[in-house]
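just to be clear, the model below is a prediction. Sequence and coordinates:
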Amino acid sequence: MQYQKLSDQTRWLDATDQAALVVAGEVTPGELVEAAIERIERYDPALGAVTLRYFDQARAAAAAEPTGPLAGVPFLIKDVMTAVAGQVCTDGNVALKVQARAAEADSALVARLRAAGLIFAGRTASSEFGTVPSSDSVAWGATRNPWNTVLCSGGSSGGAAAAVAAGMVPAAHGNDGAGSIRIPASCCGLVGLKPSRAAGQRAVGSVQDLMGEHAVTRSVRDTALLLNIGRDATGAGHACGYLAELGADPGRLRVGLLDTRFDGSPVHPDCAEAARSAASLLESLGHHVEPGFPAVLSDSTLDRLLPAFWATGMADVLGDLARRLGREVTEADVEPLNWTLGMLGAEVTAADGQAAVDGVAGFARSVASWWDDHDLLLTPTLAEPPLLSGTLASDSADPLASLRRGQQFAPFTPFVNFAGQPAISLPLHVDADGLPIGVQLVAAPGREDLLLRVATQLETAAPWRDRHPVL
């Protein structure tokens, strides 16, 4: 086939449909990979989503006749904290980009994705170390939103979201320490699930313990399939196959609705309308929706915990950076925000650090108790539509400004990571200009099954499959 023609024909197919073409013998893995390469080369120059291209590796993997449920489907891996054998991971950092050291082995999740037959064609952009909810960095430049290239794609898995939304690949890996899958899913009109924290690892001792690994996708079924494939590595240990949840009856759910910030101040009208419209849709499907959310979210607990965790976490990151570089890290090696956070983290006493850890445990218990009387919490994913590109750039004059602005932009996502719960962003709403606005559903720990059931209901009732940006 002519690859541009095949590229156009498969551009908007999800991963499940692309895999079905291979099974049916209508295309080969090599043809799917060449089609994806053609799309990356055609669309990425305007977006800056793909930081590193591993096209020769992808071609070789496709030629090796991959097997598995997603055999031959092209895929991208986020360029932060994820090892792929033979590929460089820069964490969005200039010094690691210059070093360009390739990993010797796959991480656990990548190994499972590879065994499922996915073909890794490259790496996607993030903010440096994933600190802020954008995907711009000094190392790689800006990542723009396919729906409107003057806007950011969110982050920190924004390169993944931009690539999937633009139709380069049908799904892409992301990780989420405070919303980094859900935020770009909202900005780019995709499905973004953060799985539960591992059942055996409920205590949080560091920022790394907040991390959930999964993907951004175009369809709920792809989200379920990828969760099935990666569940041992993601920590979501549901005993049954997640594909069995698609179309299953969730029952009549008790849903709390939050359409303001936690302190009652308003969010952007489009974001509030997205949550209210989703609430009406849930009610039309037979669920009970009423205003409500965990009371602890309206006090200052999370505001007290976040700075200590971010700072001590960045001190650990800079220590790891020194190990990877084989030398002392200097201020010139990292962006101003992360250098400042690292210096603040180095000053946190052991007692203060332990107090933060204890505070998280109490906070998580308080949040989780709300689910004794509710099944889901519904919020806007974000408090504002996508920001102008560059809004969250690190500024040496006020290094912490981008972190503060990011917290204003995305107030609804971090608590889920601290509480260890699963949450999903769904592209149920569009504004007057056609820009996607996501809504977030949060379930009790371990209840990915419930999220997938109700997400399938919503996708069927208000499908988004045919909404695409024009590039």
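Arrived safely.

make it CA atoms for all contacts and neighbour counts henceforth
Noted.

just the helices in the stretch 351-471 of the chain please.
401-409, 414-419, 448-461 (DSSP state H, counting those that start in this stretch).

so which of these is nearest residue 106?
Comparing those against residue 106 with CA to CA, the closest turns out to be helix 414-419 (24.7 Å).

what's that closest one packed up against?
Other helices and strands packing on helix 414-419, by 3 or more CA pairs under 8 Å, 6 or more residues apart in numbering; DSSP states H and E, are helix 350-369.

let's bring in a second one:
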Amino acid sequence: MPADRRNHDATALAAAFAAGNTDPVEATQAALDRLERLNPALNAVIHPRPERALAEAGEASQRWAERRAASSDHDGMPLDGVPMAVKDLGCEQAGEFHHAGARFLVDLEWRGTLDSHLYRLLRDAGMISVGRTNTPEFGTTITTEPAAYGPTANPWDLTRSPGGSSGGSAAAVAAGIVPVAHGNDGGGSIRVPAAACGLVGLKPTRGRVSTAPRLGEHRGGFAVDGMLTRTVRDAARCLDVISRPAPGDPYVAPPLEPGASFADALVTPLPRLRIAVSTGIPNRASEPVRRATEQVASLLDGLGHRIETDTAPDGWFSPDIADQMIVVRTVGMAAEVAGWAERLGRPMTPDDIEPANWWSAELGRSLPASAYVQALEELARWRRRVMSFWDPSPFGRPGTPGHDRWDLLLTPVLADVTPPLGYLSDPLDGARRIADLAPFVNQANVSGQPAISLPTAHDPDGLPLGVQLHAGHGNEQILLAIAQQIADAGGLIPLGDLPLELP
């Protein structure tokens, strides 16, 4: 496998457009050819759009030809003409199928009625969707096995889960169909599939990416959109594209300095950082996962950072937050089901919704409104408690003496290796298995802070393992800077030709 992921990323592809070595039509056609060849085995892309993608690629090719003729640069569109994929949950596209993994929407052949703010930003940047990707129903689990479309396979091993809920997007990127893909994260749904498929998965700060115009406080404020990428530099450039607030957003992340970009963080000198490391309560993480986390901690120590093991914010692993999240999520599911009943003008029934989500909606309907408000207040108190752990501004700090806050927290993404398909969707034990596997991801959704999953090791079967770094509220720059430093030091596993033969 190639040692350098940068040979296969969106940034390299855009540079090839600028040099005239290829063009968006050729690149998009190549992506569609790979989609046709690989997708039958993966089931990653469920709504291809070849004709529209090629038409948009023609427009992008013309723009690049005009730039080359004028000896100009990318005109503020550094990813113009790059093929991508869009998760079939959120990121609505007018006229495109939008089924959110739900059987009743498949039966209705439901289509988006508008372009979301996020999709407009992607299109305005010139990025070209080759199709929409598979997701579990309403994105409520960390594997991608909806009854509506069937399971998506992990490109590293077709018997394994690609993670979820952005598993279709992760599989498409890992298999090389597209270099980047949209995802969203309301409970690890970007970071988990990134870890399972060997990708970089950045969950932005709450409010960094707008959910306008359809959604407001999405999933109690837990959920945020982002991108799955092959490289850290693509993660930075994609965040520059999509981090534009819309009027009336309920949350707005701290803005960058005027004229600054997230891509700037890749070349910004890092101070010596204070990094806490935790693998959770004893015996929560498996031995391969602990070794992967310790390996990254050792690398960071060798790079000159101050490392302290077995350290985490007070209450970070408290079971109380899981109890309150159940209230918020089940009430949210009840509201989602009720919303569809209103839009369709008929009651929803158990025949419409998968059993686990129907049960969740039923529980949510049974709870009083006061329980929801109390849960949000309890989570707000927890959030204030844990956020005092982080330094608010690591860049430009004049040294570490007397410094009593932390810059980063390093943890696993999952507590064990990537499970086989069917393991997490088991109707009897699936919920318990998910709870056992994912004790490290929900915290950043509740706190709203950014976190990034990095593929730094292989499990005993040769599949990727991910670790994640958390930064303080609004500090994606420090995450991108440290992630790039890890990548430059050879800390990311190779990603190119996969260790299996896809048909």
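Done, it's in. Please read these numbers as outputs of a predicted model, since none were measured by experiment.

got a TM-score for the two of them?
In this superposition the chains share a TM-score of 0.92, using TM-score structural alignment, normalised by the length of structure 1; 454 aligned residues with a CA RMSD of 2.0 Å.

which of the helices of the stretch 351-471 of structure 1 sits most buried?
Using mean count of other CA atoms under 10 Å, the stretch among the helices of the stretch 351-471 of structure 1 with the greatest mean number of neighbours is helix 414-419 (a mean of 23).

can you check which of the helices of the stretch 351-471 of structure 1 gets nearest to residue 223 of structure 1?
Judging the helices of the stretch 351-471 of structure 1 by CA to CA, what sits closest to residue 223 of structure 1 is helix 448-461, at 8.4 Å.

in structure 2, what range does the closest one match?
Under TM-score structural alignment, the match for helix 448-461 of structure 1 in structure 2 covers residues 476-489.

for the residue mapped onto residue 442 of structure 2 from structure 1, which non-adjacent residue is closest in space?
Under the alignment defined by TM-score structural alignment, residue 442 of structure 2 is paired with residue 414 of structure 1. If you skip the residues right next to it in sequence, residue 414 of structure 1 has residue 178 as its closest partner in space, 4.1 Å away by CA to CA, 6 or more residues apart in numbering.

the one you found contacts residue 419, doesn't it?
No - in this structure, residue 178 of structure 1 is not within contact of residue 419 by CA atoms under 8 Å, at 10.8 Å.

in structure 2, where's the longest helix?
Using DSSP state H to define each element, structure 2 has its longest helix at helix 319-344.

give me the mean distance between that one and structure 1.
Comparison of helix 319-344 of structure 2 with structure 1 after fitting gives an average deviation of 1.5 Å (mean CA distance after the TM-score superposition for structure 1).

what's the first helix or strand after that helix?
Following helix 319-344 of structure 2 in sequence order, the next helix or strand is helix 355-366 (DSSP states H and E).

from residue 64 of structure 1, how far out is the residue nearest the centre of structure 1?
The residue at the geometric middle of structure 1, judged as the C-alpha nearest the mean C-alpha position with CA atoms, centre = their mean, is residue 181 (1.2 Å). Residue 181 of structure 1 sits 31 Å away from residue 64 of structure 1, taking CA to CA, to the nearest Å as the criterion.

again with residue 54 of structure 1
When residue 54 of structure 1 is compared with residue 64 of structure 1 (using CA to CA), they lie 16 Å apart.

more neighbours: which of the two?
Neighbours of residue 54 of structure 1 and residue 64, each counted by other CA atoms under 10 Å, are more numerous for residue 54; the result is 16 against 12.

aligned partner of that one in structure 2?
Counting by TM-score structural alignment, the partner of residue 54 of structure 1 is residue 49.

does that match touch residue 131 like I think?
Yes - the pair residue 49 of structure 2 / residue 131 is scored as a contact, 5.2 Å apart, by CA under 8 Å.

now do the strands in structure 2.
For structure 2, applying DSSP state E gives strands covering 45-48, 83-87, 128-133, 180-185, 200-203, 224-229, 274-277, 306-309, 408-412, 451-458, 464-471.

now, of these, which is deepest in the fold?
Between the strands of structure 2, strand 200-203 has the highest mean count of neighbours, a mean of 31, where neighbours are mean count of other CA under 10 Å.

in structure 1, what stretch matches that strand?
Against structure 1, the aligned range for strand 200-203 of structure 2 is residues 191-194 (TM-score structural alignment).

ok, now stretch 103-112 of structure 2?
The counterpart of stretch 103-112 of structure 2 in structure 1, using TM-score structural alignment, spans residues 94-103.

repeat that for stretch 371-390 of structure 2.
Stretch 371-390 of structure 2 lines up with residues 352-371 of structure 1 when matched by TM-score structural alignment.
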